[in-house]
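# how would this look folded up:
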Amino acid sequence: MNTPLRRLATMMLVMFVALMGSATWVQFVQASKLNNDPRNVRTLYREFGNPRGPIVAGGTAIASSTKVNDAFGYQRQYASGELYSAVTGYYSVANGRSQLELAANSQLTGRSDQLFFTRIRDLLTGKATEGAAVETTILPAAQQAARTALGNQRGAVVAIEPSTGKILAMVSTPGFDPNALAVHDTAAANAAFQQLNKADGNPLLNKAISDRFAPGSTFKLVTAAAALASGKYTPQTQVPAPLQLTLPNTTATLSNFGGESCGGPTVSLADALRVSCNTAFAQVGLDLGAAAIKAQADKFGFDDPSLTIPMSVVQSVMPAGLDAPETAQSAIGQRDVQATPLQMAMVAAAIANGGVLMRPYLIQTVRAADLTVVSQAQPSTYSQALSSGDAATLRDMMLGVVDNGTGTAAQIPGMQVAGKTGTAETAAGQAPHAWFTAFAPADAPKVAVAVFVEHGGSLGNDATGGAVAAPIAKAVIKAVTGK
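Alright, predicted model coming up:
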């Protein structure tokens, strides 16, 4: 073979290999990515052309698909609209998916590996693919109570069953009506999305799990748990409680809420929690050190970037490597400490459950279209957050908060409620965030709840966690327990 022919043959071989490599890359390596790309019109028509499974709460579909006479075949409908928007999210031909519509998409479309044999059966019988039903752990009465109690205030509520980790309520306000995004008129769906995206309060953001805030004095539960775990403190241990605490190596001072006294120059650890004494807990934080508080926070779930319910949860933060002034401020839930409402519900749930933190989850059962169970949630332990003895001690300290401390607005006749208030300072000139986290009944907990009200809600600068957030928690507890 002469030189020109060899070169031509080599070039043809290189082109053939390149062609085969390109085809293999597109049809095999990138197949999944291309199939799941929301811009893929074929995928879009295939998904909307089959009945998507319902999302269910309390036996009732809160999201379902209805047959329509257009190119897509089925349209998503949301029975209660805004009430469950933090749970369902939206499913839109123009704007994609969010919340459970995104996290459980493979089950809802019927493409999950869990439904492999169902798909084989449908293929053999010629039956069209149907999505599976996703049954949530949400208790409708608790969801409605949380939404009603929040009213026009911006914030979030999360309620958990301490013994299992079931999420009984998850509300974020302002919410939105997913039906406006589910329409097949792409111009109308896009316009609705843009309007929501620009709206005050960011209604498309699930504040319960997708944003984090200074937890304020609710974080004192973490500091108190670290104190008890150290073996150096009991509820009766006297701790310094000055009107102002000078932060080490600075001229800056830290004061109590409203500049008030905590009852004397020293108070017991239990009384410090009961009246939410900043200077006392800042001093406890200094004595324990940042590493001990962070280790305790991590046991409760802080700084975990992999937590899912199955939606991804933004990690709560207790920074490492803090100096002394930063440690004092962090010990009372300020400085750079940040938490989601879900995280603070997890703290209360762990204390309620004898120190064992169960992994939170939102999906209870997945059922195929013929109602056969495809998967069933099994409660699992997330961590041993604190010893059973320390959990019982901290529970009794939290009872004092509600019985005759800062959380009396959460009292329920005939039931003991264990709780902790929080009033978190924010940016200069802005009202504080109001928090409350609690569980009840204290002797046999059925629910742990965290309430977050942004910038004081209806009371603004006059807000406290006890005045604004505690009554909301009370409403949710009553809905769950039937009181």
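
# CA only for contacts and neighbour counts going forward, please
Noted.

# Please point out which parts of the top helix by length along the chain sit buried.
In the chain, ranked by residue count with DSSP state H as the criterion, the top helix is helix 3-24. Residues of helix 3-24 include none that count as buried (16 or more other Cα atoms under 10 Å).

# Quick one: residues in contact with stretch 266-284.
Here stretch 266-284 makes contact (Cα atoms under 8 Å, 6 or more residues apart in numbering) with 217, 220, 223, 227, 233-245, 254-257, 262, 327-332, 397-398, 400-402, 404-406, 420-421.

# Apply 6 Å and report the result again.
For stretch 266-284, the external contacting residues (Cα atoms under 6 Å, 6 or more residues apart in numbering) are 235-241, 245, 256, 262, 328, 331, 397, 400-401, 405-406.

# Give me the residue at the spatial middle of the protein.
For the chain, Ile209 is the residue whose C-alpha lies nearest the centre (Cα atoms, centre = their mean; 2.9 Å).

# ok, that residue touching Val313?
Yes. Between Ile209 and Val313 there is a contact at 5.0 Å, judged by Cα atoms under 6 Å.

# Touching both of those two, which residues are there?
Listed contacts common to Ile209 and Val313 are nil; contacts here mean Cα under 6 Å, 6+ apart.

# mind checking the end-to-end distance for stretch 142-157?
End-to-end span of stretch 142-157 (Cα to Cα, to the nearest Å): 10 Å.

# any idea how far the residue nearest to the centre of the chain lies from Gly389?
30 Å.

# likewise Glu454?
From Glu454 to Gly389 the distance is 34 Å (Cα to Cα).

# Could you do Gly259 as well?
For Gly259, the distance to Gly389 - Cα to Cα - is 34 Å.

# please give me the structure for this one as well, since I'd like to look at both together:
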Amino acid sequence: MNAPLRKAGVVIMVLFALLFANLNWVQAYRADKYRNSDWNSRVQVAEYEVPRGTIEADGKALAESKLTDDALKYLRTYPEKQMYAPVIGYKPVNLGEVGIERSEDEFLSGASDKLFADRVSSMFTGDQPGGGNIVLTLKTKAQEVAWKQMTNNERGAEKGSAIALDPRTGAVQAMVSMPSYDPNPLASHTTKSAAAAYDKLIKDKDNPLLNRSVAETYPPGSTFKVIVSAAALRDGMSQNDEIEAGGSYTAPGSGAPIHNAESETCASSQVTLKEALTTSCNTGYAQLGVKLGADKVKKEAQAWGFEQDDLTVGNLDGSGLPVATSRTGAMQNADGSTDQAALAQSSIGQKDVRMTVMEGALMAATVANGGKQMRPYLVQQELNADRRPIYNASPKTLRTPIDGTIANDLKEMMVSVVENGTGRRARIDGFTVGGKTGTAQNGPNANPHAWFVGFAYNDKGEAVSAACVMLENADGSSVSGEAARIAGLIMKAAAGGGGD
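Next up, the predicted model:
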């Protein structure tokens, strides 16, 4: 054999060896990935041979599978369309699931280890078991009221979100994000039309696929004064102690004075802490924050959940919808010293402070629950195909940022906000309501964001709901009052007090 043939033979042998090694590598190490790939059509056909489990709340199906006559036997449908889409998400034929459809995918598809006994049983009975069912914590009446009021708000806001929680357990009673989308076209078996629907949503400048209640942060405005109040109470103040106020305040090192929303708001040189929160006194809280110092303000916020970067809301024993990180910002100069001007602005919820709507709801729920913050969750039960309970949520404490004494002081102060101050529109008959409004500047030429965080007690003294409502770029005057009005109606519906 001549030299060229020997060389060619060696090259061929090396190529065969590489091919053999790659084949074994694929089979041994990559098999599961390819088998479970969203692009594997054989897996897709097999997956659609059995009905995917339902996602439901209050006995109402929010996602279900219906029999078809095409190659994929079952079609995923969403009867309520936009109202629940940010929570439920969707299950597409290609690509991956989102929302609860994603976080509970294994259970819904029937592949979960929790359903192993059902799969073994089917081997003897010959029956093909369907996927497991998910029961959500959502109160459908509260969700309907939240959706209707948010999408028909009186301030022309086209974007925003709302969350209501049970303060005692952390169960999510309502979760709305607008604008939303209809998930049905995205689950179409016609992949071309599904892709076109997805492409249209992705290109929409208003980003309807974003769940604004958990995935976005905003300047919280005066709702952050609850955190600063807690820091002051922890530092030894009482709600009746006086703080420096006045019509204008310029922090050391700043050329820009801080004013109050109205000239008559805390115009006197000193006001009590309770009065400052009731009237939303900017000058008082700016000076209070500077007096406390950046470390105490940031530490207090962190105790309530700011800076947490691993929170999810879904199944308490598993994954869920990721919650964006709420942050206070650095409040520092380049040399590491405290930027007093930034601290003053941060103490009224401006500058670099950013908060999720979920964090706002947790803030109110913590006060209502005596200082104990429960971990929020959406999945109440997992049921097998025969509706036998496999999992029941057992509420868990997330953290305890304040003791009962501080919680009670904050509760009284926040009730005063609703009864005597800026949150009057949150009042609801038959309930004791407390809260805090916020109007957050977010750009020189943009309308402000309108906020309200609050809670409701029934006539038995039970904390039945806590809510946060945020309207982006709300138009008109007293915009936070509209957020308060909507929050009151959501909490009323969540507590079984009727609709709007």
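
# rewinding a little: between Gly259 and Gly389 of structure 1, who's got more neighbours?
Legend: neighbour count by other Cα atoms under 10 Å for Gly259 of structure 1 and Gly389, higher for Gly389 (13 against 10).

# Quick check: closest non-adjacent residue to Ala128 of structure 1.
Closest residue to Ala128 of structure 1 apart from its sequence neighbours, by Cα to Cα, 6 or more residues apart in numbering: Asp122 at 6.6 Å.

# That neighbour: what secondary structure?
Classification of Asp122 of structure 1 using DSSP: H, G, I helix; E, B strand; the rest coil returns helix.

# ok, how many other residues are close to it?
Asp122 of structure 1, neighbours per other Cα under 10 Å, totals 14.

# and what of Thr426 of structure 1?
Other residues close to Thr426 of structure 1 by other Cα under 10 Å number 17.

# The equivalent of it over in structure 2: what secondary structure?
Using TM-score structural alignment, the equivalent of Thr426 of structure 1 in structure 2 is Asn442. Of the three states, Asn442 of structure 2 takes coil under three-state DSSP.

# The one 5 residues further on too?
Per three-state DSSP, the local secondary structure of Asn447 of structure 2 is coil.

# which non-adjacent residue is nearest it?
In space, and not counting its chain neighbours, Asn447 of structure 2 is closest to Asn473: 4.3 Å by Cα to Cα, 6+ apart.

# same for the longest helix of structure 1, what does it pack against?
Counting contacts by 3 or more Cα pairs under 6 Å, 6 or more residues apart in numbering; DSSP states H and E, helix 3-24 of structure 1 is packed against no other helix or strand.

# The next helix or strand after it vs structure 2, mean deviation?
Using DSSP states H and E, the helix or strand that directly follows helix 3-24 of structure 1 along the chain is helix 31-36. Its aligned residues in structure 2 lie a mean 3.3 Å from helix 31-36 of structure 1 after superposition (mean Cα distance after the TM-score superposition for structure 1).

# Helix 31-36 of structure 1: what's the following helix or strand?
Assigned by DSSP H and E, the successor of helix 31-36 of structure 1 is helix 41-48.

# on average, how far is that next one from the matching bit in structure 2?
Mean deviation for helix 41-48 of structure 1: 2.3 Å (mean Cα distance after the TM-score superposition for structure 1).

# For that helix, give me every contacting residue.
Here helix 41-48 of structure 1 makes contact (Cα under 6 Å, 6+ apart) with Phe72, Tyr74.

# list the buried ones in that helix?
Buried residues in helix 41-48 of structure 1, counted by 16+ other Cα under 10 Å: Leu44, Glu47, Phe48.

# okay, those residues in JSON lines with distance to Ala169 of structure 1 next?
Below are the buried residues of helix 41-48 of structure 1 laid out as JSON lines (distance: Cα to Cα, whole Å):
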{"residue": "Leu44", "distance to Ala169 of structure 1": "31"}
{"residue": "Glu47", "distance to Ala169 of structure 1": "29"}
{"residue": "Phe48", "distance to Ala169 of structure 1": "29"}
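
# sec struct for Leu371 of structure 1, please.
Here Leu371 of structure 1 is recorded as coil under three-state DSSP.
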